[in-house]
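> The amino acid sequence is not available; the structure is as follows:
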C-alpha cells in the first residue's frame, strides 16, 4: 500500500433543474432508473475533486465493474475510495514490495495495488475493469460490508496496516462517483418538486419499512401531506421532503427523529428559534439512523449523505454536527451547506435560512 495522500475537499460538477435531481439510488429503488454504467469517454473530459483525464476514466471503470455485478452506489464509492488511497486513481505498473509465504518478493500493481498471489497474472491486475471486478468480488464476500464503515469494508479486502487509512478518501470518492453519475448517466433517477408526490413516495417507503420514525412520530406529518391534508402547524417544506427522498435513494433504510416540532409541541435544542419550529416549522429534518446504523454526524454514513447532498442544496442551507466531525477527525469542506455545532446523536439538515430551491443551480 503506502500511498499516503492529504485530505481532498469534496467538490463536484453537477447540472440540475429546479424540479428534477439526478442521483444514485439504493439497490431496491432503482427500477426505471439508469443501469449504473458510466460512459468512460465522457468521464475523462472533466475535472472532479482534483481528478481528471485517465484518473476519472479509471474511476468510471471501477463503477462499471460494480454495476456489472449488480452492486449499488455505495459499493462504487468504496471501490473508488480504495483506489484513491492505493494509487490516486492511476493504473500504476509498480508499487509496494511484499513478502509472499514462500519468501519470494511480490510487487503490487494497478489501481488497487494487487499482488499476483490471490489476484492472478499481471495483465489482469493492470486491467482496471478486471482489477475492480476482483476487488468487488472479495468485497461481496465480506459479511455485512453494506453497513460497515467504508474504510473498514475496504480494509477487509485490502488487509493493510491501518483500518482507518481510507477515511480521508471517502469524501473525494463520493464527489467523483456523484459527479460521474450526474454527467455520465449512471444510476440516475428523477425527483419531483411536488409536495404531495414526494410525500406519497415517502409514505410508500414507510409502509415498506425503509423510512422509520422515532418518538414522537413525525412520519404522520408526511402522511397528512400525502393525503392532501393541510394540518395547521404540521407542514413540511418541500425541500425537506426532497432531502428525505434523496436519502432514500442513497440508503436502503432511513430513520427520521424530528421534522416539525411545532406540530408535536417539542421545545428543545434551539427552542422556538429552531428551523424545526419557527415560520410554521418543518424547515429541518434530523436523521438518526441510516442503513441500521446510528448517526453521530461524523460517521461514514453521515459523511456520505452530507457530501452527496451538498452540491444540490440551496445556498444558506445548514448541516449540523460540525464540532462532532472536527473532534472525530472527519471534518469536511462544503460548498453550499453552512456547518454549525449540534449534539452528536443525529444529523441535522435545514433550509430555514436558505434562499432558492433545492438543486436550483
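Cool, the structure landed. Fair warning: this is a prediction, and the values are worked out from it, not measured in the lab.
> okay, CA-based contacts and neighbour counts for the rest of this
Will do.
> Checking the nearest residue to residue 61 once chain neighbours are set aside next. Helix, strand or coil?
In space, not counting the residues next to it along the chain, residue 61 is nearest to residue 129; the distance is 5.3 Å by Cα to Cα, 6 or more residues apart in numbering. Here residue 129 takes the helix state, with states given by DSSP: H, G, I helix; E, B strand; the rest coil.
> For residue 129, give me its contacts.
61-62, 64-65 (Cα atoms under 8 Å, 6 or more residues apart in numbering).
> one more structure, for comparison:
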C-alpha cells in the first residue's frame, strides 16, 4: 500500500484560506506570486516502494518530474519521462553504456552528442535534455507514449517502453503529493477572481459542461447579483489555484440551486445548501479527465489541503482506496463520491 503524505512548505511559508482572503506569509508581509510546484527529491526517496522502484530510483524520478514541470509539461509529459528512464536505466544514473551505444550515460542513456558528460550524469539536467527534444516533436501528445519516447531516443524498438508505462504512472501518482512550493498570492476580491476566471474561460482554459455553471462566474465578474446563483469566494479561489496549477481545467458543478439540479445529495448537497456555491466539481485537470485518484487529483488535493480550513471536504475517498492510495491530510475530511470527478467543498466550514 502506498502511503502518500503532504510535505511541509519550503521556507516555512504559512498559507491560510480565509472567508475573504488568501494570504501567504513569507516573513516579508507581502503576498508572493505563484510558485511552481515541484517534488521534493529527498522526500521522494523515503516513499515506500512503488511498482518495484524505491530509494534513489524514486529520487531520480522526482528530478525527472521537476525537469518536466520547469518546462511547462503536465502529468502526461512527466510520466513519459519517467517511463523512458525506466526503460533505459531502471531509474539509475548509469556510468556506462552498452554494445549499441558504448558512450551512453545516465538515466536516459544519452550519447556524447546529447551534451557534456556532467549534464548526462546529472538526473535533472539529463531529463531537461530529454524534455527539450520532446517538445520539438509536433503532436507528441497524440502519439502512444512509447512511440513518443522512441522519437526522442531513436532506439531500435518503438514499443520498447510500453511495459514501463503503468509502473511510471504509479510512480508519478505516488510522488504527486510530495510537492513543495504550493503557494500563490491569490486575491480575496470576488469580482477580480471571477473576472480572471472569465478570461480563462474565454481563452478555452476553463471549461464547463451542461448545465452551464461558468455563467455563474460571469455574473459575478459583471457585478450582477442573481438570486441563488452566488459562489463562495473560497470556491473561486480554489478554482483559481487549480487553474494556476494545471493551466486547463474543466468544472462540471458549482451552484446547483442556480441550475435547479437535484442530484446526489439533492437539496442537502454542498452544491445547494446555504444558497449554493459552496462546492466545486472538477471533471478534468490539465485537460485530462480526473477520477479523484489520479496523479493530477492527488497533486491538487495536496496543494489545497495546505490552505483550506478544517472541516473542508474532499470527495472520491473510495476511488483512492481502490487505487491503493491513502492520503495523510491536515485539514480535509474525505468522503465517498463517484469516480468521474474531484469534489471539493467548504460548505460545512
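Done, it's in. Everything quoted here is computed from the prediction, not taken from an experiment.
> Could you list which of the contacts of residue 129 of the first structure belong to helices?
Where the contacts of residue 129 of the first structure overlap with helices, as defined by DSSP state H, the overlap consists of 61-62, 64-65.
> Closest one to residue 161 of the first structure out of these, please.
Checking those against residue 161 of the first structure with Cα to Cα, the nearest one is residue 62 at 23.5 Å.
> residue contacts, the closest residue to that closest one other than its chain neighbours?
Counting by Cα to Cα, 6+ apart, residue 132 is the residue found nearest to residue 62 of the first structure once chain neighbours are left out, at 5.3 Å. When the contact criterion is Cα under 8 Å, 6+ apart, the partners of residue 132 of the first structure are 61-62, 65-66, 79, 112.
> Figure out the helix or strand that residue 132 of the first structure lives in.
helix 128-140 (DSSP states H and E).
> mind checking what residue 244 of the first structure lines up with in the second structure?
Under the alignment defined by TM-score structural alignment, residue 244 of the first structure is paired with residue 239 of the second structure.
> Mind giving me the packing neighbours of the strand ranked longest in the first structure?
With secondary structure taken from DSSP state E, the first structure has its longest strand at strand 284-290. Strand 284-290 of the first structure sits against strand 254-258, strand 347-350, with contacts defined as 3 or more Cα pairs under 8 Å, 6 or more residues apart in numbering; DSSP states H and E.
> Name the nearest residue to residue 147 of the first structure, sequence neighbours excluded.
Spatial nearest neighbour of residue 147 of the first structure, chain neighbours left out: residue 291 (6.2 Å); criterion: Cα to Cα, 6+ apart.
> Please list all residues in contact with residue 42 of the first structure.
183-184.
> so where does it fall, helix or strand?
In the assignment (DSSP H and E), residue 42 of the first structure maps to helix 40-43.
> And the aligned residue in the second structure for residue 192 of the first structure, how far from residue 85 of the second structure?
The equivalent of residue 192 of the first structure in the second structure is residue 187 (alignment by TM-score structural alignment). With the distance defined as Cα to Cα, to the nearest Å, residue 187 of the second structure ends up 40 Å from residue 85 of the second structure.
> Who has more neighbours out of these two?
Each of residue 187 of the second structure and residue 85 had its neighbours counted (other Cα atoms under 10 Å), and the higher figure belongs to residue 85 (29 against 18).
> Name the secondary structure element that contains the more buried one.
In this assignment (DSSP H and E), residue 85 of the second structure forms part of helix 75-89.
> same thing with residue 147 of the second structure?
Using DSSP H and E, residue 147 of the second structure falls in helix 145-153.
> Check which residues of that helix are buried.
145-150, 152-153 (16 or more other Cα atoms under 10 Å).
> that older thread, ok, residues contacting the next helix or strand after the helix holding residue 85 of the second structure?
Tracing the chain past helix 75-89 of the second structure, the next element assigned as helix or strand by DSSP H and E is helix 117-120. Defining contact as Cα under 8 Å, 6+ apart, one finds that helix 117-120 of the second structure is touched by 105-110, 114, 125-126.
> related to what we said a few turns ago, of the helices and strands packed on strand 284-290 of the first structure, flag the one that's most buried.
strand 347-350 (a mean of 28; mean count of other Cα atoms under 10 Å).
> That'll do, ta.
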